[in-house]
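Q: What shape does this take:
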Amino acid sequence: MPTLPSDHPSERDPHEFRRAAESFGSDAGRYDRARPRYPDAVVERITAAGAGVGAPEILDVLDVLDVGCGTGIAARQFRAAGCTVLGVEPDPRMAGLARQSGLDVDVATFEAWEPAGRRFDAVVAGQAWHWVDPVAGAAKAAQVLRPGGRLAAFWNVPRVPPEVAEAMAAAYQRVAPGSPFDVRAMAKSPLDGYQALSAKAADGIRKAGGFGEPEQWRFDWEHAYTREAWLDQIPTQGAFTRLPPDELAQVLESTGAAIDAMGGGFTMPYVTVTVTAPLRREP
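A: This next block holds a predicted model:
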């Protein structure tokens, strides 16, 4: 999950924090192992759109472009649903791990990526669109989508139990005072921060032009975490990827103690928020 900069939304937006985006590959294997997958309903709804709203038929195979594909978590889910998938990923370490599972990945930022004439039925971004300039990214998506194709950016929004979130935030503030990342938001209303990301994405789609009016889809689900599984995920989150080992250990120790006090595990409610719009068909 992205931990939002404390001044968001203002002069500095998440796509300006490229160093954080590029830090996830420092432990690509952990990222792939620990990060949650996306609800099947998200993949099903995007693929069911076929070639877009009002398409005369559903395509047998969708060509999907996965922006910021990382280690291929979402890409593998779309491939399992029968799609052909190309990933675009700026971190060669993450791209390398994605390729190990048989995915095709181009190493580039999406804004600088060269499509070389390739076209797609869907451009998707799981947990990544906030690292892309929202207007330039939507304009690039419009260039590579077939008429009626769909842009869909989605985020998993966890509602971390207050005891766990507060322990994480307090430890982080001790070891990284003055950080631009607002870990405290996890203990408050995380959905509010993602609504800001969603609004920014929708506004970028409108400004880029060529799309229908953006929609927001919402999917509610749950995931059970053991103490070990949640502590394994913490170092993959943007605020923590660049902490020195001794400081990270303090965050993990404090968080682990909070989970122990809850009985050694918890069930996390998630909301997957999706911002999506079809490319308008030519008259």
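Q: all contacts plus neighbour counts: C-alpha atoms, from now on.
A: Fine.
Q: can you give me the strands in this structure?
A: 63-67, 84-89, 104-107, 120-126, 145-158, 215-226, 265-278 (DSSP state E).
Q: Same list (those strands) but as JSON lines, adding mean neighbour count and distance to Ala75.
A: Formatted as JSON lines, those follow (neighbours: other CA atoms under 10 Å; distance: least, CA to CA, whole Å):
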{"stretch": "strand 63-67", "mean neighbour count": "27", "distance to Ala75": "6"}
{"stretch": "strand 84-89", "mean neighbour count": "23", "distance to Ala75": "6"}
{"stretch": "strand 104-107", "mean neighbour count": "20", "distance to Ala75": "10"}
{"stretch": "strand 120-126", "mean neighbour count": "26", "distance to Ala75": "9"}
{"stretch": "strand 145-158", "mean neighbour count": "24", "distance to Ala75": "13"}
{"stretch": "strand 215-226", "mean neighbour count": "14", "distance to Ala75": "19"}
{"stretch": "strand 265-278", "mean neighbour count": "20", "distance to Ala75": "16"}
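Q: Can you convert the ones you listed into CSV and add a column each for distance to Ala170?
A: Putting the strands of the chain into CSV (distance: least, CA to CA, whole Å) gives the following:
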stretch, distance to Ala170
strand 63-67, 33
strand 84-89, 33
strand 104-107, 37
strand 120-126, 29
strand 145-158, 18
strand 215-226, 21
strand 265-278, 20
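Q: Arg19: which of those is closest?
A: Judged by CA to CA, the one of the strands of the chain that comes nearest to Arg19 is strand 84-89, at 14.0 Å.
Q: Show me what that closest one is packed up against.
A: strand 63-67, helix 73-80, strand 104-107 (3 or more CA pairs under 8 Å, 6 or more residues apart in numbering; DSSP states H and E).
Q: For those, give me CSV that also has distance to Ser254.
A: Listed next are those as CSV, based on distance: least, CA to CA, whole Å:
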stretch, distance to Ser254
strand 63-67, 35
helix 73-80, 29
strand 104-107, 37
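Q: Next, work out how far apart Asp13 and Leu197 are.
A: 9 Å (CA to CA, to the nearest Å).
Q: related to what we said a few turns ago, mind checking which of the helices and strands packed on strand 84-89 is nearest Ala34?
A: helix 73-80 (10.6 Å).
Q: Show me which residues of the closest one are buried.
A: Buried residues in helix 73-80, counted by 16 or more other CA atoms under 10 Å: Ile73, Ala74, Ala75, Arg76, Gln77, Phe78, Arg79.
Q: Identify the residues contacting Ala128.
A: Val67, Gly68, Cys69, Ala153, Trp155 (CA atoms under 8 Å, 6 or more residues apart in numbering).
Q: no no, Ala49
A: Ile58, Arg150.
Q: Now do the helices in this protein.
A: 18-21, 28-34, 40-48, 73-80, 92-100, 134-144, 162-175, 190-208, 227-233, 245-261 (DSSP state H).
Q: same for the third one, what does it pack against?
A: This points to helix 40-48. Checked by 3+ CA pairs under 8 Å, 6+ apart, helix 40-48 has helix 73-80 packed alongside it.
Q: The structure of the following sequence is requested for comparison with the preceding one:
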Amino acid sequence: MTHRDEDGPGRPDRARRAVFGEAAEEYDAARPGYPAQLFADILEFARHGAEGRVEALEVGAGTGKATLAFAALGVSVTAIEPDPRMAAVLARHRADRPGITVRPGEFETWDPAGRRFDLLFSAQAWHWTDPEVRWSRARSVLRPGGALALFWNDWYITDEPLRRELAAVHDRFLPERPPHSILDERPRESVRGEHAWVTAELRADPAFTDLGHRVYSTTHERSTTGIAALLTSLSFYRAQPEDTRRRLLAEVARTVDAHGGRVDLMTTTALFLARTWN
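A: Model prediction:
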């Protein structure tokens, strides 16, 4: 299966992943962050057996939404980001933040020079890694008993009539709906639910133990401009022909304006935890 944006576990589409860097600043402004409690919970999990400051490796740092949050809690973060345009935004953000080192490159080929970490985390990015090597690479860079934390956001439109209208708009302009998107009905089983591919792959690897799954729910409001920016930050939309994307987003904006110019979104953040054997 070809890997699709924030979808299943297949081999990642490198060209599709690269579209984020085309609009790194817009991505940074549009994408929401993650709940504060999630970072506290991960840090508590990672401190098991760790002495002093937690040393973390981040895979697919993007523009630093999670990077900065961990650094604010005193975590030392080495952040790997394959797209130099995204890495440049992160480097600017961390200019006045101690404890963050940005390493452009691919996680699969990055050389840690023998360094082992207390924590490996990946926010909204682990599905882009190569399934043939990602787990063995994770094991190799974690100390014995080191923690693995993988998390993603899902967004849902809470206004059902608006959701249906926006779905109809997409149907008029696109041959297929975007996978795993804000257009999906609620409730639905997320691809990152408790029994999702992440858990299945971790259970199949005897090097990991203490598997855990937690879900956090938050809500926020988006303006017409804000919802268009969020959609544009997703690779499915960035991969569309420019004219199609422009006309689709114009119709999305018209529809949202007709509903008062705002969209209420419920965000569910799924967290997967694991630990290497001591």
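Q: Can you give me the TM-score here?
A: For this chain pair, the superposition-based TM-score is 0.86 by TM-score structural alignment, normalised by the length of the second structure; 269 aligned residues with a CA RMSD of 2.5 Å.
Q: Could I get the helices of the first structure in TSV, plus columns for distance to Asp106 of the first structure?
A: Compiled in TSV, the helices of the first structure are given as follows (distance: least, CA to CA, whole Å):
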stretch	distance to Asp106 of the first structure
helix 18-21	17
helix 28-34	17
helix 40-48	22
helix 73-80	13
helix 92-100	8
helix 134-144	15
helix 162-175	35
helix 190-208	23
helix 227-233	26
helix 245-261	31
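Q: Quick check: Ile227 of the second structure vs His220 of the second structure, distance?
A: 11 Å.
Q: Not counting residues beside it along the chain, what's closest to the residue nearest the centre of the second structure?
A: Nearest to the mean C-alpha position of the second structure, counting by CA atoms, centre = their mean, stands Gln124 at 1.0 Å. Leaving out its chain neighbours, the residue that sits closest to Gln124 of the second structure by CA to CA, 6 or more residues apart in numbering is Trp152, at 4.6 Å.
Q: now Trp197 of the second structure
A: Leaving aside its chain neighbours, Trp197 of the second structure sits nearest to Pro9 (6.4 Å; criterion: CA to CA, 6+ apart).
Q: gap between that neighbour and His3 of the second structure?
A: From Pro9 of the second structure to His3 of the second structure the distance is 7 Å (CA to CA).
Q: next one: Glu176 of the second structure
A: For Glu176 of the second structure relative to His3 of the second structure (CA to CA), the value is 16 Å.
Q: what do you get for His127 of the second structure?
A: 8 Å.
Q: the more surrounded of the two?
A: Using other CA atoms under 10 Å, the more surrounded residue of His127 of the second structure and His3 is His127, with 25 against 19.
Q: Just give me the match in the first structure for the more buried one.
A: Counting by TM-score structural alignment, His127 of the second structure corresponds to His130 in the first structure.
Q: I'd guessed its match sits against Pro14; true?
A: Yes - counting by CA atoms under 8 Å, Pro14 is a contact partner of His130 of the first structure at 5.7 Å.
Q: picking up where we left off before, Arg18 of the first structure is nearest to which of the strands of the first structure?
A: strand 84-89 (12.6 Å).
Q: distance between that closest one and the chain's centre?
A: 15 Å (CA atoms, centre = their mean, to the nearest Å).
Q: quick check: it aligns to which part of the second structure?
A: Strand 84-89 of the first structure maps onto residues 76-81 of the second structure, going by TM-score structural alignment.
Q: tell me the average deviation of the matching stretch from the first structure after fitting.
A: Once fitted to the first structure, stretch 76-81 of the second structure is off its aligned match by 1.0 Å on average (mean CA distance after the TM-score superposition for the first structure).
Q: Overlap of the contact sets of His127 and His3 of the second structure?
A: Shared contacts of His127 of the second structure and His3, counting by CA under 8 Å, 6+ apart, come down to Pro9, Gly10, Pro12.
Q: I'd like the distance between the aligned residue in the second structure for Trp230 of the first structure and Tyr156 of the second structure.
A: In the second structure, the residue matched to Trp230 of the first structure (TM-score structural alignment) is Ile227. As for Ile227 of the second structure, its distance to Tyr156 of the second structure is 12 Å (criterion: CA to CA).
Q: Could you find the closest non-adjacent residue to Arg159 of the first structure?
A: Pro269 (5.6 Å).
Q: Repeat that for Ile227 of the second structure.
A: Val263 (7.1 Å).
Q: possible to save the buried residues of helix 73-80 of the first structure as TSV with distance to Ala122 of the first structure?
A: Shown next, in TSV, are the buried residues of helix 73-80 of the first structure (distance: CA to CA, whole Å):
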residue	distance to Ala122 of the first structure
Ile73	17
Ala74	13
Ala75	12
Arg76	15
Gln77	14
Phe78	11
Arg79	13
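Q: With respect to Asp91 of the first structure, which of the residues you listed is nearest?
A: Looking across those and measuring by CA to CA, the closest to Asp91 of the first structure is Ile73, at 14.7 Å.
Q: Surely the closest one and Arg37 touch.
A: Yes - at 6.5 Å, Ile73 of the first structure counts as touching Arg37 under the criterion of CA under 8 Å.
Q: Show me what Gly260 of the second structure lines up with in the first structure.
A: So Gly260 of the second structure corresponds to Gly263, using TM-score structural alignment.
Q: what's the burial count for that match?
A: Residues lying near Gly263 of the first structure (other CA under 10 Å) number 10.
Q: Kindly provide the distance from it to Phe24 of the first structure.
A: With distances taken as CA to CA, Gly263 of the first structure is found 30 Å from Phe24 of the first structure.
Q: about what we covered before: for Glu114 of the first structure, which of the strands of the first structure is the nearest?
A: strand 104-107 (9.2 Å).
Q: So what touches the closest one?
A: Contacts to strand 104-107 of the first structure, defined as CA under 8 Å, 6+ apart, come from residues Val85, Leu86, Gly87, Val88, Glu89, Pro90, Asp91, Pro92, Ala95, Ala98, Arg99.
Q: can you give me the offset of it from its chain's centre?
A: So, by CA atoms, centre = their mean, the centroid of strand 104-107 of the first structure is 17 Å from its chain's centroid.
Q: next one: stretch 249-266 of the first structure
A: Using CA atoms, centre = their mean, the offset of stretch 249-266 of the first structure from its chain centre is 25 Å.
Q: Dump the contacts of Ala128 of the first structure to CSV, plus distance to Ala257 of the first structure.
A: CSV is the format used below for the contacts of Ala128 of the first structure (distance: CA to CA, whole Å):
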residue, distance to Ala257 of the first structure
Val67, 37
Gly68, 34
Cys69, 33
Ala153, 35
Trp155, 28
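Q: contacting residues for Ser140 of the second structure?
A: By CA under 8 Å, 6+ apart, the neighbours of Ser140 of the second structure are Arg116.
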